[in-house]
Structure formats: structure tokens, C-alpha cells
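Peer 1: return a 3D structure for these sequence lines:
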Amino acid sequence: MNKPEKTAILIGLLLCMGASTIMQTYFSSALPAISSSFKSVSFYSWIHGSYILASSAVIILSSGLCQRFGNKKNFIIGSLLFGIGTIIAPFSSSMLQLVITRIVMGIGAGVVVPATYGIIGEHFEKEKYSSVFASFAVVQIIFNGLGSLAGGYLPKIASWKAIFFLLLPLEMLSFWLVFRNLPDSVPSMHTEPFYFRRHLLMILAILLTTLGIEQAYHQQYLLLILSAALLLFVVWKDTKGGNILLPKEFATDSLLRNLCLQVFLLGAFYNVCLAYLPSLMQFSMGFSADRAGNLLAVFVVLMGVGSVLGALYKISERPAILIGWLAGLAGGIFIPFFFMLAVGLLGFGSGVLMSVLLGYTATRTQNNASGVNSAAHLIRNFGGSIGTILFQFSLSYPQQYYIGGVLILAATGTIAASLSFRISHVLDKTNA
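Peer 2: From the prediction side, this is the model:
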């Protein structure tokens, strides 16, 4: 595959991810207007939650299907499902119908994610992974902002339905770029039997855990505790039973397990900063909404800078990851003293980790990129969900609660990154 074809495929994947990202932040901002247009608050939280629920549930199943049928076929199916949801969503006549379309879009996104990682693993060199993931991080940041702006302005100047008509051409372009340039011949990666019952149990565990996370926002934690226990049981049984669902690398590669712990912490760290820094600034520190918005823009911009520098600056991955965590730790320390510097360090550290940590995790596999990266994607989502649940209490407590939590996350990540050096040393001695 030549360079123009790779570039076209990467642009297509970035546009696909951007369309998914902008939809999530759009609905977060536009939900009041959507609810008002339907004159109903029924299923209010499910407009957002159903998408996460559906996409998370099918990721592991889709990863197995990618290995069995190839990444291109799964990308096509997932893109078509997402596109169908985009087409029918504007014709929803009730909140329930809109939830159903969001479920269709979520399933499509859940199918696309493993295929995307598999395509990257098949057609891009491992040395380029940091650059690829930096591109994804930057696009995610841009489209997050665009989604929030669109959700605030589109319902006022046109209609909340306008976003679907604007994004459909973008989705079609993404589909065409990947479909047109990705080779048809994808080698079969393995021919083991497909254990549908085990996948179904994993889907049930993920569904219940995600639903438990949603319920925890309403101070109901029993379902989350029970479903998390079920998920851990399923993972334990899968590990004991030959890793039918999760990639075998998780059982054999101690460094990969360390990196996935850091991915979980990154999901919590990044989402806690993005979700609660504005409330910290306005409720605890007395900043105006305008000033809080400007300072959050500093976080977003420095995150983009960190992502790009993490990809371009040629040092080995583990020191770069350690730099990212140390920047986050310094940011937490400086919050009470030099707030703008603290926000910049928090954003910069998050950006470095987004590109380098995720890129390095992607290298820890020989022939199962979709499986390893899809599992890491799911782990990051869980980290973000659980982190935002735990930090909701910071809305009622002094800022020391928030600062202490950020410091704990960054310090734990720093310790895990430091331990990864020791793991590498042990592996090197074993191989020698």
C-alpha cells in the first residue's frame, strides 16, 4: 500500500471518529432543546446513555468478528449502521424513538472501533502509532468543541435536527475514503470456533455494568457493584479458559497489563479534568462563566500541544509516558497557587498520555491489533465513567476533595509508569 492510500485511509478513519465524537458532545449540549421540542423529559438521560451502553456492549464481540471476517467488512457494517441511525434520527417523533436511533448509532460505533484499530495495526508501521494516535486525540479535541458549540447554537438558529443533515456528507466521505483505498484481501487471522455464549455473557456483563454506571449518577450503587463483580468474574473465567474473549496478550504480557492500568487511570484523569474543572472554577473558586470557559480552552489547547509533541518528539515511550503523568501531578499540586499554569499542565499531561500511552499499548501485539486496542478502548471508557461518578461528590465538597482526587490519580499513574521500567528490565533479563 502506497503513502497516498494510507493517508486517505487515515483521513477517513479520523472523519469517522470525528462524526462519532461530535454527536456525543452535541447531544450533551442540545438535550434541553430536544426535550423542549418533544415537550417531554422521558428518557432524558438515555439519549446520551443509550449510545455509550450500546457501543460498549458490542466492542468485544466486534473484536472477535474482526479477527474472523476481517476489518474492512466490519468497518463497512459499522459505518452503515451509524449512517442509518443518522438518517432516521431526524424523523423521530418522540424521545423513545430518538433513543432507539441512538442505540443503532451506538452499535455501529461499537463495531467500527475494533475495525479501526485493526486497520491501523494492519497497514501502519508501529513506529507511526504515536503520530496516528496523536492525530486521533487532536481530532477528538476539535470535534468535542464543535459538538458543544453546535449543540448550543443550532437548535436556536435552525433545529436540533440540522446536525444530522450536516454530518451525513461527512460520514459518506469517511466511508468512501476507507472503502475505496483499503485492500479487499484481508488474511484470515485465526480459525478457532466462535464461542457465542461466552460473548453473550460478556455483553450482558458490560451492559449491566454500563447501566450500573448510569444508575450511580442517581445515587443508586447496588447494580454497579453487582454488575462489576459479574464482569470481573467473566474476565477471570475467560483468563482461566484460554482467553477466548480477551486477547491472549493480557495473560502473557505483564507490561501490557501495566499499560492497561494506566489507560484506566488516564480515562479517569482526563474525564475528571474535562467534566469538573468548569464546576471547580465557578462553584468553588468564584470565577465567572466567561473566565472559566477561557481557562478550559487553555486545557484543551495544551492537550492538543501535548498530543502533537508526544508524537513528534523522538524519545522512548516509557520516559514520555512518565513525563505525561509528572506533568499531571505538577498540575494538581499547582491548582491552589498558580491556577492557569496548573490547567495548562493538566492539559499538556493528558495530551502526551493520549498519544504516547495509547500508541505504546497498541504496539504490544503481533497479530491482534483490533482485540488489544478495543479492550484498551473499553478500559479507558470504564475509567472515565467510574472517575466521573466518584468525582460527582466534588460538587458538594470543598476544592480540596477535587485536588486530592486528581493528585491520587496522577500519583498512581506515575507509580505505574515507573514500575513499567522495572517490568521492562525483568523482561529483558528473561529474554537474555
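Peer 1: when you work out contacts or count neighbours from here on, use the C-alpha atoms and nothing else.
Peer 2: Will do.
Peer 1: is V305 in contact with G351, as I believe?
Peer 2: Yes: using C-alpha atoms under 8 Å, V305 is in contact with G351, at 7.0 Å.
Peer 1: of the two, who's got more company?
Peer 2: G351 (31 against 18; other C-alpha atoms under 10 Å).
Peer 1: and the contacts of the helix or strand harbouring that one?
Peer 2: Using DSSP states H and E, G351 maps to helix 339-352. Here helix 339-352 makes contact (C-alpha atoms under 8 Å, 6 or more residues apart in numbering) with 137, 266, 269-270, 273, 295-296, 298-311, 320-321, 323-335.
Peer 1: just checking, what packs against the helix or strand following that helix?
Peer 2: Stepping forward along the backbone from helix 339-352, the first helix or strand reached (DSSP H and E) is helix 358-362. Contacts defined by 3 or more C-alpha pairs under 8 Å, 6 or more residues apart in numbering; DSSP states H and E place helix 358-362 against helix 129-157, helix 254-279, helix 369-390.
Peer 1: another one to check against the first:
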Amino acid sequence: MVTTGLVAIDSTILATAVPTIVRDLGGFASFPWLFSLYLLTQAVTVPIYSKLADTWGRKPVVLVGIALFGLGSVLCGLAWSMPALIAFRAVQGLGAGAVQPMAVTIAGDIYTVAERAKVQGYIASVWGVSSVVGPTLGGLFSQVLSWRWIFFVNIPLCVVAAWLLWRRLQEDVERRKHRIDWAGGALLTASLSLLVLGILEGGNGWAWDSTASVLVLGTGLVLMAAFLVVEKRAQEPVLPLRLLSRRLLATAALISVGVGVVLIGLTSYIPSYLEALLGVTPLVSGLTLALLTIGWPISASQSGRLYLRFGFRFTALVGTAICALGCAGLLLAASSPSVWAVGGACLVVGLGLGLTASPTLIAAQSSVDWGERAVVTGANLFARSIGSAVGVAVMGAIVNASLRGLDGDTHPAQLQGAVRSALVAVLVVALLMIVAAAALPRDRAASPEAQRSGG
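Peer 2: Predicted coordinates for the structure are as follows:
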């Protein structure tokens, strides 16, 4: 939980400090890269770290991740310009790519199937707390001390997390000679970097049909094709393609993509929507959205009762249905905006996501042994990151199309229509998640004793 808190707090604390950072360092036009480059480096390294964790163990990988995250935090706090700060955020992202998936993987290693739901709920609760604490600390440091403290505050957390893992986590890793798939790792990193970059910047940094977009996405696709060829021949591939041929793992990854889209869609547009149409303060809009991340751990921690009795597929179907119901409620609330209506709908969405994301991840982890669990976990979380990146691009294009042709300040009516269009897209994705959940293989819950190793 402490390790997860590193990434969770950092993902929420920066947003409220951006105006202060821009006033100090300048570079307003480039500040979105503070988020984009961090997301990029985090996403593309997850599969690499996951394979290394299955090869050398979780402990060395997560400790390296914490060290990189801490180094990046120190450098960010010392940054002298916006380009320097953006570059140092990339270092933080390199660390975050190891920290988040390893925390979830370790939970899969040391707890039984019956226990994992409650533990995943505890881990998810860190995000719920961070959604409230992060923005508050960011505003406090910016106004009272300095924005640099939003990065320096990570240092004691890094020390505590590393000490706890060093002292408490004991692993029995099979020591044998491994052949590291350097070619596959390099091709995967390069291809994913270009593809995620193209998705993030398409429609923002450049037009979708521009030469830059075609070159970036086209080169990314070519390198991805080369990666697939190399992986088929590799003795120990960095991403075993045979895993993706399993129905459970492929379907769980599709659901995770949908979770990423729903999350980024709501967190991107709900706060601005409330502030522009209802005139609420950023604190109120943030607390309203926080109900989503509060609902998630509540239902995730209780999901074990459902999947142990009725199975993972049934639990995921219930979760996706509740999520779609909440998204429909948000769409209805857009016609007559109300903080209470939006907050209630966000809570329902969070409850649905908790019954969807955690059980499908646990099902995927439980279908493989220790030697593949980190790769499976990493692939699931990577799919969520890709969903977020694609969601940003698609919903940004939808909103921009709705506002196209408007001059000057956007009229509330047009903004309302644009956000409604984005919420329609979120609802469609939520409905598709129900279809994906229905495609999960039928399962019967095994006893906790039989699943002691999660195999």
C-alpha cells in the first residue's frame, strides 16, 4: 500500500500545482507534456519490468523502480526550466512502470484467491485516499511552501516503501540461466513509445492526417510487426504471445482497456463540466469525482464473496452492468446538472469498476503459475494504460468536433453538449464491457486451499 501510494499521490498532487509551476518556470504551451511523457514512459516499460520480475523475482525489480522514482522526484524538485522538469518526469515514469504492477503482482503471490479481493480493495483504497489528499497537498505546498515540495514529499515515502519491502518480502526464486530477449524488449519499447505518443498527440500536438501523425503511427506499427516476428522465435520472449491466445487473458485485457477509457473519460471532463456549468470550486468538483475512487475499493474488497460463490464471470457481469448504469446516470444528469446527481452517479460507476477490474485481474493471475504471473498482471495493467491513452484521443476528438466553429468563449450550452457527447462515448464503452464480460469463460470458484499458490 505504501509502494502504491507513491504512484497514486503523484498522479493527483501535480494537477493543482500546474499554474504555480508555469508562473515560476514558464512554458505554458508545453506543460501537458508533464503528464504525457510520464504516462508514456510508465506505460511502455510495464511489459519489460513484468518479464524481468518473472525472471529475477519481484523484489529487485520493485526496488529498482522505487529508486528510479525517487531519483526522478529529486530531479523534478530541482528542475530549473520546463524542459528539464518534463525530462525528469520521464525518469519518474520509468520508476512508476515498475512500482504499480509489481505491487499488484506481489499481492497475487502472497495471498490466496479468497484473500486477494480484500487485499486488492486495500490497495485500491490508496487511490481513493490519494484522490482527496493529493490535490489538497498540491494546493497547500504551492501556496504555503513551494511547488517543489510536491516532488520532495515522495522521498520519505520511497525510503519507507523500500525498507518495508527489503525487510519483509521474502522470495524463493528459481536460480537458473536465462536468455534475455534484448531484441524483443527494444522493439517493444520503441514500437509502444511511438504508438502511445501518436495516440496522445494525435488531434492535440498535430492533426490526425498530418505527416507527423502518419510517420509516428506508421513506424510504430512496422516496429510492432517486427516485434511479433521476433517474439515467435525467442526462447524466452519478453511477452509470450501464447498467453494472449487464452480466452480468459484476452478477454480480461479487453475489459481492462474499457476500464481505462471510462476512468480517463470521467476524470478528464467531469471537473471542468461542473466548474463551468455550475460554478463550483475546484475542491468541490474534485471531491465529487473522488466518489468514483471511493466506491471502487468498497466493492473491490467485497468482490471475493461474489466470485468465490458464483464465479469470476458472474461477478464481472454484475460489475460491468452497474458501471453502465452509473454512466447512464451521468448522461441523464448532463441534461439538468446537479452536484449531487453527478456525485451519486460517480459513486455507482466506482462500485461497478471495483466489481469489474479486481475480479478479472485476479482471475487472470489465478490462471497462471508464479513464472508468468507478473507478465499477466503487467499486460492487464498495460491494457488499462492503453485504454486511457486511446480514450484521451477519442474523446478529445469528439469534444473538439462538438465545439468546432465556435469563436471566443464557449457558451455553456455548447460545453454541455460537448460533454454529453463524451459521456455517450463512455456509456458505449461501458456497454461493450458487458459484452466482453459475457465472453469470459464460465468458471466455478475453487476452494482457497486448492488455490494457495494462485495456480
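Peer 1: can you give me the offset of the helix holding G351 of structure 1 from its chain's centre?
Peer 2: Chain-centre distance of helix 339-352 of structure 1: 19 Å, with C-alpha atoms, centre = their mean, to the nearest Å.
Peer 1: cool, stretch 165-185 of structure 1 as well?
Peer 2: So, by C-alpha atoms, centre = their mean, the centroid of stretch 165-185 of structure 1 is 21 Å from its chain's centroid.
Peer 1: just the buried positions in that stretch, please.
Peer 2: By 16 or more other C-alpha atoms under 10 Å, the buried positions in stretch 165-185 of structure 1 come out as 167-168, 170-179, 181-182.
Peer 1: quick one: these as JSON lines, columns for secondary structure and distance to P193 of structure 1 too.
Peer 2: Putting the buried residues of stretch 165-185 of structure 1 into JSON lines (DSSP: H, G, I helix; E, B strand; the rest coil; distance: C-alpha to C-alpha, whole Å) gives the following:
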{"residue": "L167", "secondary structure": "helix", "distance to P193 of structure 1": "39"}
{"residue": "L168", "secondary structure": "helix", "distance to P193 of structure 1": "37"}
{"residue": "L170", "secondary structure": "helix", "distance to P193 of structure 1": "37"}
{"residue": "E171", "secondary structure": "helix", "distance to P193 of structure 1": "34"}
{"residue": "M172", "secondary structure": "helix", "distance to P193 of structure 1": "34"}
{"residue": "L173", "secondary structure": "helix", "distance to P193 of structure 1": "36"}
{"residue": "S174", "secondary structure": "helix", "distance to P193 of structure 1": "33"}
{"residue": "F175", "secondary structure": "helix", "distance to P193 of structure 1": "30"}
{"residue": "W176", "secondary structure": "helix", "distance to P193 of structure 1": "32"}
{"residue": "L177", "secondary structure": "helix", "distance to P193 of structure 1": "33"}
{"residue": "V178", "secondary structure": "helix", "distance to P193 of structure 1": "29"}
{"residue": "F179", "secondary structure": "helix", "distance to P193 of structure 1": "28"}
{"residue": "N181", "secondary structure": "helix", "distance to P193 of structure 1": "31"}
{"residue": "L182", "secondary structure": "coil", "distance to P193 of structure 1": "27"}
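Peer 1: as a markdown table, the residues you listed with distance to Y195 of structure 1 would be great.
Peer 2: Listed next are these as a markdown table, based on distance: C-alpha to C-alpha, whole Å:
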| residue | distance to Y195 of structure 1 |
| --- | --- |
| L167 | 37 |
| L168 | 36 |
| L170 | 36 |
| E171 | 33 |
| M172 | 34 |
| L173 | 35 |
| S174 | 32 |
| F175 | 30 |
| W176 | 33 |
| L177 | 33 |
| V178 | 30 |
| F179 | 29 |
| N181 | 32 |
| L182 | 29 |
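Peer 1: which part of structure 1 matches stretch 144-152 of structure 2?
Peer 2: Under TM-score structural alignment, stretch 144-152 of structure 2 corresponds to residues 157-165 of structure 1.
Peer 1: quick check: end-to-end length of that stretch?
Peer 2: One end of stretch 157-165 of structure 1 to the other measures 15 Å (C-alpha to C-alpha, to the nearest Å).
Peer 1: please apply the same query to stretch 272-283 of structure 2.
Peer 2: 12 Å.
Peer 1: can you give me the buried ones in that stretch?
Peer 2: Neighbour counts using 16+ other C-alpha under 10 Å place S272, Y273, L274, E275, L277, V280, L283 of stretch 272-283 of structure 2 among the buried residues.
Peer 1: what do you get for stretch 260-280 of structure 1?
Peer 2: Neighbour-count burial for stretch 260-280 of structure 1 [16+ other C-alpha under 10 Å]: 260-274, 276-280.
Peer 1: give the aligned equivalent of T388 of structure 1 in structure 2.
Peer 2: Matched by TM-score structural alignment, T388 of structure 1 corresponds to V392 in structure 2.
Peer 1: got the contact list for that match?
Peer 2: Counting by C-alpha under 8 Å, 6+ apart, V392 of structure 2 has contacts L200, V261, I264, G265.
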